[in-house]
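Chemist: pasted the sequence and its predicted model underneath.
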Amino acid sequence: MAFFAYKARNSSGELLTGVMEGADSNAVADQLMAGGITPVDISVTTQTVTGAGASGLGWWARLLEKKVTPMDVQLFSRQLYTLLKAGVPIMRGLAGLQESAISPAFGRVIKDIRESLDAGRELSAAMARHPTIFTPFYLSMVRVGEMTGRLDEVFLRLFDHLEFDRDMRARVKSATRYPSFVVFAMLGAMVVVNMFVIPQFEKVFASFHAELPLMTRILIGTSRFTVAYWPMLALLGVGGFFGWRAWLGTADGRYQWDRSKLRIPVAGKIILKGTMARFARSFALSSSSGVPIVQALTVVAQTVDNTYLSSRVEQMRDGVERGESILRTSVAANVFTPVVLQMIAVGEESGSLDDLMDEIAEMYEREVDYELKTLSSQIEPILIVFLGAMVLVLALGVFLPVWDLGRAAMH
């Protein structure tokens, strides 16, 4: 379908402009008239709906306007849960949220969602038109709510998830702020030493007319290379960054990186446990809502924001389709701990797998919480070894020849 820019008047005679997606201009006119709006002009446009919301703003206003933040989406989820729980129709609820939106940009997003629902789209399809605001996990969870008729509970779960995710990111930033500062400061010091300090020491060492220690020769060679080829090194760094981004954009690159992330010391287990907690929550919600297991695993695989773990869940789904048990497919997936596998076995045997999955999610979340609390203490030994090695190399390379000269002078 194409996008159409329209001019229309509402019942009060006010001129309205915007962009709407439709099969043709007649379909767009029907959508507008169904909403009580009389079209004046409809023309094809290359502008998308997301950008159209800001089309009435000048370029300077668009540049300065505050973007939609994860906090906006989190509060939106909580407000929708409250409205749906109270029995308020979703169209009326969205209208109220649009009027009360603090962020003008997010208000335009809610307006587009309302227009999409008016056009007959599902809520998840309407939200999918804004991929920079609603993540694939968010959209998948909304689809689960649509399938099960439990949208209110889904939005509450999404609010809890976004709150947990925001808290986790804040604590990770807090725990890594000091180590990151130290590492970057040390790397900056290494660049200054290589570019400016060692070349001065090289002149002093040349006056010794003696064979320099191996570590000193390595430092001098590294310094000469850095001074001579620093433009090429900078260019290679920039090219490597963009090449890395392009590789991550491919399906194989994303899969390999998501798999490698799970092996990173300290961080890997936090990523794994956080992702598996999300999987368990989504599966419990789908299962308790009566969604068939195969279909539930298909939807849940989309909620896992790690392509490697998502493929493991799809492998579980394929096994269930072949008639295998959840336990057997979970063992074959090779991502669950023995304790979790035992809980899955008990849940499958007792018929209360959804309850056990909720407990598994809580267990993973507690473990993630503990890992985050101890993150600083886990990083510190690695940081100390790293810094100690760098200082040792510099000390041996720079001061060993001076010490050898002093010892020779004493003799």
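Modeler: Ah, there it is. Numbering: from 1, shown residues only.
Chemist: could you use CA atoms for every contact and neighbour count after this?
Modeler: Noted.
Chemist: can you tell me the element residue 21 falls in?
Modeler: Residue 21 is located in strand 15-22, with elements delineated by DSSP states H and E.
Chemist: run through the strands of this structure in chain order.
Modeler: 2-9, 15-22, 38-45 (DSSP state E).
Chemist: from the chain's centroid, how far away is the first one?
Modeler: Okay, so that is strand 2-9. Using C-alpha atoms, centre = their mean, to the nearest Å, the distance from the centre of strand 2-9 to the centre of the chain it belongs to is 34 Å.
Chemist: would you list the strands of the chain in TSV and tack on distance to residue 88 and mean neighbour count?
Modeler: Putting the strands of the chain into TSV (distance: least, C-alpha to C-alpha, whole Å; neighbours: other C-alpha atoms under 10 Å) gives the following:
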stretch	distance to residue 88	mean neighbour count
strand 2-9	28	19
strand 15-22	26	19
strand 38-45	27	16
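Chemist: can you redo these as a markdown table with distance to residue 203?
Modeler: Shown next, in a markdown table, are those (distance: least, C-alpha to C-alpha, whole Å):
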| stretch | distance to residue 203 |
| --- | --- |
| strand 2-9 | 69 |
| strand 15-22 | 69 |
| strand 38-45 | 67 |
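Chemist: out of these, which gets nearest to residue 170?
Modeler: Using C-alpha to C-alpha as the measure, strand 15-22 is the one of the strands of the chain that comes nearest residue 170, at 37.2 Å.
Chemist: comparison target below:
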Amino acid sequence: MADKAGISNTLFLWKGTDRKGNKVKGKSMASNELIVRAELRRQGIVPSRIKKQTSGFLKGNAKIKPADIAIFSRQLATMLGAGIPLVQAFEIIATGHENFAMQKLIASIKSDVEGGSALAEALAKHQLYFDDLFVNLVEAGEQAGALETLLEKIATYKEKTEAIKNKIKKALTYPAAIIVVAFVVTIILLIFVIPAFEDLFQGFGADLPAFTRMVIDLSQFLRNQGWYIAIIGTAAIYTFFYFKKRSRRMRHFIDRATLKMPIIGSILQKAAIARYARTLSTMFSAGVPLIEALESVAGATGNIVYENGVLRMKDEVATGQRLQQSMENTGLFPNMVVQMIAVGEESGSLDEMSAKVADFYEEDVDNAVDSLSSLLEPMIMAILGILVGGLVIAMYLPIFKMGAVI
């Protein structure tokens, strides 16, 4: 309920004079200007100007990204470490943030904390941005009186997991973009350029080469049936993503299939293991019990196959089985990882060994992605050259043939 109220509130900018006559300014979240004015007077501030925060074209449309949450965690940890009170830290972070949506989020959290809520409780109202892992770690930090330390761990965790995600996304986005461009260029040539050559060839009065005839037939097919293909293709893509988003079984099938893909599957597997190990290390070092930690770790792997595997591990550990044995039972973890976790369990340093596993696989993912990029770039350019070059050759074959006859 409080979250809904926070969303309906507006962010106001204000300027005024405090009890000592100093000029002050700031931001407040409220449903209207009268509430802001009353709150400022209660604080001993005489407002000279109050206005709604205008979002601007870009800022108003900007969404809150995981990177924003990582930066927020780092800034908050730094300010608490410098001895700045929590509420004042929120004000400073919000003032320096250019993302209007992030400003509103921080102002809403600040309002809840000022109202007496614990930070973990205030964050839990915004589950879209702060997952159970984040909230649990903050709660552990508040209870242990080590909020600054836990926020540092959260920031490091978020930064590293986002770095892996962005690395993989960047590696896959470039080839995907090139393939899309190649596809669009090919369609444009077939629909708009090939017909001009077709009209020219009709005046030759001779049989066309088989390759040229095939390209012209494809061009005619696209011109006649292109709309149907586009509609069916769009519907198929929409249906795919619709069921992927809503069907856990569909997501499991897709994630399992991607893990079996050559090269890319290996990278995704390593990334899932890195996230598993990094999350486990962060949770365990914060004093979160293993079974409770595995609950959060499952959702952080980024792959439903690993998520289901970790949830099975949690159930087995709850019955008294060792973590190392439960990992081995899933068949999802390489022997090296299982052995390192076993050493961590034996020596009482599970968090440290998990961190070492995460470091190893994060570096491995970096190297694998760089190698994949180096491999894909020339392959994609070759495919693009074959597509466009093939169409050009198909159109000039009859001209070369006629020239040879003459």
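Modeler: In hand now; what should we look at? Every value quoted in this text rests on a predicted model; they were computed, and no experiment measured them.
Chemist: overlay them and tell me the TM-score.
Modeler: Laid over one another, the chains give 0.74 as their TM-score (TM-score structural alignment, normalised by the length of structure 2), with 374 aligned residues with a C-alpha RMSD of 4.1 Å.
Chemist: tell me what angle the strand holding residue 21 of structure 1 forms with strand 2-9.
Modeler: Between strand 15-22 of structure 1 and strand 2-9, the angle comes out at 160 degrees (axes from the mean of the first three to the mean of the last three C-alpha atoms, to 10 degrees).
Chemist: which residue is nearest the middle of structure 1?
Modeler: Central residue of structure 1 (C-alpha atoms, centre = their mean): residue 305, 7.6 Å from the mean position.
Chemist: apart from its chain neighbours, what residue comes closest to the aligned residue in structure 2 for that residue?
Modeler: Superposed on structure 2 with TM-score structural alignment, residue 305 of structure 1 falls opposite residue 302. In space, not counting the residues next to it along the chain, residue 302 of structure 2 is nearest to residue 272; the distance is 6.3 Å by C-alpha to C-alpha, 6 or more residues apart in numbering.
Chemist: which helix runs longest in structure 2?
Modeler: The longest helix of structure 2 (DSSP state H) is helix 350-405.
Chemist: in structure 1, where's the longest helix?
Modeler: Max-length helix for structure 1 by DSSP H is helix 151-192.
Chemist: mean deviation of it from structure 2?
Modeler: Aligned to structure 2 and superposed, helix 151-192 of structure 1 gives a mean residue distance of 4.0 Å (mean C-alpha distance after the TM-score superposition for structure 1).
Chemist: what's the longest helix of structure 2 packed up against?
Modeler: If contacts are counted by 3 or more C-alpha pairs under 8 Å, 6 or more residues apart in numbering; DSSP states H and E, helix 350-405 of structure 2 sits against helix 147-188, helix 194-202, helix 210-246, helix 264-285, helix 335-347.
Chemist: nearest to residue 371 of structure 2, out of those helices?
Modeler: The nearest among these, by C-alpha to C-alpha, is helix 147-188 at 9.8 Å.
Chemist: now do the closest one and helix 264-285, the angle between them.
Modeler: Orientation check (the same axes, to 10 degrees): helix 147-188 of structure 2 against helix 264-285 gives 170 degrees.
Chemist: quick one: the residue nearest to the centre of structure 1 from residue 279 of structure 1, how far?
Modeler: 10 Å (C-alpha to C-alpha, to the nearest Å).
Chemist: mind checking the SS state of residue 47 of structure 2?
Modeler: strand (DSSP: H, G, I helix; E, B strand; the rest coil).
Chemist: quick check, residue 123 of structure 2 in contact with residue 130.
Modeler: Yes - the pair residue 123 of structure 2 / residue 130 is scored as a contact, 6.2 Å apart, by C-alpha atoms under 8 Å.
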